[in-house]
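> Please find the sequence and the predicted model below.
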Amino acid sequence: MASLFSSGISLLLFGGAVFSLFGAEGPPGKSLHAGPEPERTPFEADRKAILSMAGDWRVAYRFEEIFSLKPGYSVHPPYKIAGFEKVVVLEDEGGHIALQHLLIDGKGAVTKHWRQDWDYQRRSFWEYVGKDRWKSVDLAPGEVEGSWIQTVWNVDDAPRYAGYGRWRHREGFSEWVSHPLWRPLPRRELSRRSDYDLQRSVMHQLVGGGGWILEEENDKVRRSETGEEVLARELGVISYRKGSGADFTAAESFLQKRSPFWKIVRTAWNRIFEQNREVGYKGKGDGKELAQDLFAAAERFSLGKETEERARGEILELIAKHCFFVARDGSETDSSGRAEH
């Protein structure tokens, strides 16, 4: 199945898919690939596909605006970058799987990157609603049945975006397709673009042939008081292939040292999510500042010298410094759940 990657990428970025503007209004789980729709597959086959994304990977990113949807708009140049990532299974509880991505540079330096969680038949998720805010939304019973919610988390373990869809399995590869979802600006454009506010995306994850790819269909949307304006359609491919060239053992050492701290961060966020129906950053730079504060705290943390309870309290204070929360009853709260006056 090695040809899956090369043929899929060329089709996506240079072939007929460019002109069809596929999928943005399609039903969840509908494949962009030819062939008859297969029968829904067992739960364990879905789990196998998700868990196979863990490993040591040579990663290539390519994003290209392929169609202007606004008169007078000029598409931007393609974005290309490559590197190495280790993806590890942080949690596996059957219907809940957490995969942590770690970046590795040529000198062996390791950086905590994004995390993807997969939850089977979960009834709610954190939806991006714009302006650095996320709201908990419920799914209808028909959307829940047989579906997996994928939640992508920022480097500070705050929400980034989430989508639901169903896995389909064919001979040699598996594919998951999300419903149309909202996302904040990608980091590669956050500091360079101010002409649009968010992306409306359909995500495709294909696993097979000893690797996997993430395909993105992104509409770049500007919101105003008069409505929404779509500037352009962008297609993106992130490919994960087996390969050498990085010290992946450095990632293992990093994880062994840092995972206790970041586990406490996740439990702190879970406490916030349980108590609130909306979360967000207070200001434009608070997401970056919170990540910097947590990364610095991770460097100082030692489980032998500091209790988990004290560390959790410090983490909640850092989160509250940069984030706001709206409780389930509609009142604004601090990170402990107390109402603010």
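Yep, that arrived. On a predicted model such as this, the values are computed, not experimentally measured, just so you know.

> can we go C-alpha only for contacts and neighbour counts from here?
Will do.

> Do a quick rundown of the strands in the stretch 1-150 of the chain.
Listed in chain order, the strands of the stretch 1-150 of the chain (DSSP state E, counting those that start in this stretch) span 55-68, 79-92, 96-104, 110-120, 124-130, 133-138, 148-153.

> could I get these as JSON lines with mean neighbour count and distance to residue 281?
Converted to JSON lines, these look like this (neighbours: other CA atoms under 10 Å; distance: least, CA to CA, whole Å):
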{"stretch": "strand 55-68", "mean neighbour count": "19", "distance to residue 281": "27"}
{"stretch": "strand 79-92", "mean neighbour count": "18", "distance to residue 281": "26"}
{"stretch": "strand 96-104", "mean neighbour count": "21", "distance to residue 281": "22"}
{"stretch": "strand 110-120", "mean neighbour count": "20", "distance to residue 281": "18"}
{"stretch": "strand 124-130", "mean neighbour count": "20", "distance to residue 281": "11"}
{"stretch": "strand 133-138", "mean neighbour count": "18", "distance to residue 281": "7"}
{"stretch": "strand 148-153", "mean neighbour count": "22", "distance to residue 281": "14"}
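
> Just put those in TSV and tack on distance to residue 172.
Formatted as TSV, those follow (distance: least, CA to CA, whole Å):
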stretch	distance to residue 172
strand 55-68	18
strand 79-92	21
strand 96-104	22
strand 110-120	22
strand 124-130	31
strand 133-138	34
strand 148-153	21
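
> For residue 241, which of these is the nearest?
Smallest distance to residue 241 across those (CA to CA): 5.3 Å, for strand 55-68.

> What is the closest one packed up against?
Here strand 55-68 touches strand 79-92, strand 227-241, going by 3 or more CA pairs under 8 Å, 6 or more residues apart in numbering; DSSP states H and E.

> and with 10 Å instead?
For strand 55-68, the packing partners by 3 or more CA pairs under 10 Å, 6 or more residues apart in numbering; DSSP states H and E come out as helix 2-14, helix 17-20, strand 79-92, strand 96-104, strand 211-224, strand 227-241, helix 248-275.

> who wins for proximity to residue 45 among those?
The closest of the helices and strands packed on strand 55-68 to residue 45 is strand 96-104. By CA to CA, the value is 13.7 Å.

> Okay, one more to line up with it:
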Amino acid sequence: MNRIKTLLATGLFSIALGSGPAVAHPPVSADKAAAGFEQDHVDILAMAGTFKVRFDMQESTPWVAGYTPLERKISGGDEVVRVIEDTGRKIVLQHMLVAEHEGRTMVIKHWRQDWEYEPTRVLVYADRNTWKWVDVPEKFRTGRWSQTVFQVDDSPRYGGWGQFETQGGVRRWRSNWTWRPLARRDAVRNPVYDRYLSINRHQNTPDGWIHWQDNTKMGLKDGKLVPIVQEYLLNTYTRFDGYDVKAADDYWVATKDYWAQVRAEWACVAEAKGGIAVDEKADTGTVISGRLMELADEIQAGRIKTAEAAAEARKLIAANTRKI
């Protein structure tokens, strides 16, 4: 927990919890919130569908002497996004990558995003291997949505809150400042930074949507967190169905009950233990991620029953998480 003390000492932890955007985004009136709710709901649901995705990553400005920004990296793939829950005030979107490898179609359960309207708290990244509940200030709840992003095994990645706004004729959701753990693309490099301080923006386009990230890569220097380099990351989702969409839907039909139980177990841990503390590896995410994913594949292949797989998953989560 030394790093949390460092965050508090430097004031950066308070930035991440909302003091920065609070200036740019004053409280929303109840009337304005009610008027915008339906459009917010429509805009979130519009992120579901079938897409060609382009990931464009660019380190730009170094903030410390002697650091050379990485060359721009562009990658992509085919992604199916399905609505797996919609209660009106909560929407859950599950992403699945579809890839061809040696003549075979492979489905990789990808990230998940949970949206909640007027949340009272958010599960946020607090330090290495640790996610904690943080209250949303009461005066900034009205009309706002939280977005919590989860990793491939449904463990948390980052969370934040913000509002939909229209500027220059473009409507977008903009988060508060949020802390995030390193993505695997960076973690496997053993870099000098060890986390990101980020603003996320989601906005619809005529043929899909974009997820725009403004990431300050942070690292410890002489016991203090300092900015190392700025990164601009643009994920572009363009509507496209010229791939094996059915493979993703078949995977989800076969495994959705298992993943529902996995999500429920992570949620129970977060409640019972005051958040989630689980060790991670640079190349795989959590130390149990590989096995949790394998169990889903075994269900689809008919080698294990859902109940048996879910029981093993619960044991793995319980054994590898700690009280905050």
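Right, received. Where do you want to start? Being a predicted model, the structure only gives us computed values, none of them experimental.

> Could I get the helices and strands packed on strand 55-68 of structure 1 in TSV, plus columns for distance to residue 157 of structure 1?
Output for these, formatted as TSV (distance: least, CA to CA, whole Å):
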stretch	distance to residue 157 of structure 1
helix 2-14	30
helix 17-20	34
strand 79-92	13
strand 96-104	10
strand 211-224	20
strand 227-241	21
helix 248-275	7
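
> between these, which gets nearest to residue 293 of structure 1?
Distance to residue 293 of structure 1, taken as CA to CA, is lowest for helix 248-275 among these, at 12.0 Å.

> against structure 2, where does the next helix or strand after the closest one fall?
Counting by DSSP states H and E, the next helix or strand C-terminal to helix 248-275 of structure 1 is strand 276-281. On structure 2, the counterpart of strand 276-281 of structure 1 by TM-score structural alignment is residues 273-278.

> just to revisit the earlier point, which one, of the helices and strands packed on strand 55-68 of structure 1, ends up nearest to residue 311 of structure 1?
Closest approach to residue 311 of structure 1 among these is made by helix 248-275 (7.5 Å; CA to CA).

> Leaving out chain neighbours, which residue sits closest to residue 28 of structure 1?
Sequence neighbours aside, residue 179 is the residue nearest to residue 28 of structure 1 in space, at 4.7 Å (criterion: CA to CA, 6 or more residues apart in numbering).

> In three-state terms, label the one you found for me.
With DSSP: H, G, I helix; E, B strand; the rest coil as the basis, residue 179 of structure 1 sits in coil.

> okay, now it: neighbour count?
Residue 179 of structure 1 has 23 neighbours, counted by other CA atoms under 10 Å.

> cool, residue 157 of structure 2 as well?
Residue 157 of structure 2: 25 neighbours (other CA under 10 Å).

> what's the answer for the one 4 residues further on, then?
Residues within reach of residue 161 of structure 2, counting by other CA under 10 Å, total 29.

> Translate it into the numbering of structure 1.
By TM-score structural alignment, residue 161 of structure 2 lines up with residue 164.

> which position in structure 2 aligns with residue 147 of structure 1?
Using TM-score structural alignment, residue 147 of structure 1 lines up with residue 144 in structure 2.

> Next up, the contacts around the nearest residue to its match once chain neighbours are set aside.
Computed as CA to CA, 6+ apart, the closest residue to residue 144 of structure 2 that is not its neighbour in sequence is residue 163, at 4.6 Å. If a contact means CA atoms under 10 Å, 6 or more residues apart in numbering, then residue 163 of structure 2 has 25, 28, 33, 40, 117-118, 140-146, 172-176, 201 as its contacts.

> likewise residue 147 of structure 1?
Contacts of residue 147 of structure 1 by CA under 10 Å, 6+ apart are 28-29, 43, 46, 118-123, 164-167, 176, 178.

> Same check on residue 59 of structure 1?
Here residue 59 of structure 1 is in contact with 81-86, 103, 212-213, 238-243 (CA under 10 Å, 6+ apart).

> coming back round to it: tell me the SS of the match of residue 161 of structure 2?
Criterion first, three-state DSSP; result for residue 164 of structure 1: strand.

> Surely it touches residue 137?
No. Counting by CA atoms under 10 Å, residue 137 is not a contact partner of residue 164 of structure 1; they are 11.9 Å apart.

> Which neighbours do those two have in common?
In contact with both residue 164 of structure 1 and residue 137: 124-125, using CA under 10 Å, 6+ apart.

> Show me what the match of strand 276-281 of structure 1 is in contact with.
123-134, 155-156, 266-270, 285-288, 317-324.

> I'd say residue 179 of structure 1 and residue 31 touch.
No. Using CA under 10 Å, residue 179 of structure 1 is not in contact with residue 31; the gap is 11.6 Å.

> so what corresponds to residue 320 of structure 1 in structure 2?
Here residue 320 of structure 1 is matched to residue 318 in structure 2, going by TM-score structural alignment.

> Next, count neighbours for the nearest residue to that match once chain neighbours are set aside.
In this structure, residue 318 of structure 2 finds its nearest non-sequential neighbour in residue 269, 7.5 Å apart by CA to CA, 6+ apart. By other CA under 10 Å, the residues close to residue 269 of structure 2 number 19.

> mind listing what the match of residue 320 of structure 1 touches?
265-266, 268-269, 278, 312.

> ditto for residue 131 of structure 2
122-125, 155-159, 179-181, 270, 274-278, 324.

> try it again with 8 Å
Applying CA atoms under 8 Å, 6 or more residues apart in numbering to residue 131 of structure 2 gives the contacts 123-125, 156, 275-277.

> What sits closest to it if chain neighbours are left out?
In this structure, residue 131 of structure 2 finds its nearest non-sequential neighbour in residue 125, 4.4 Å apart by CA to CA, 6+ apart.
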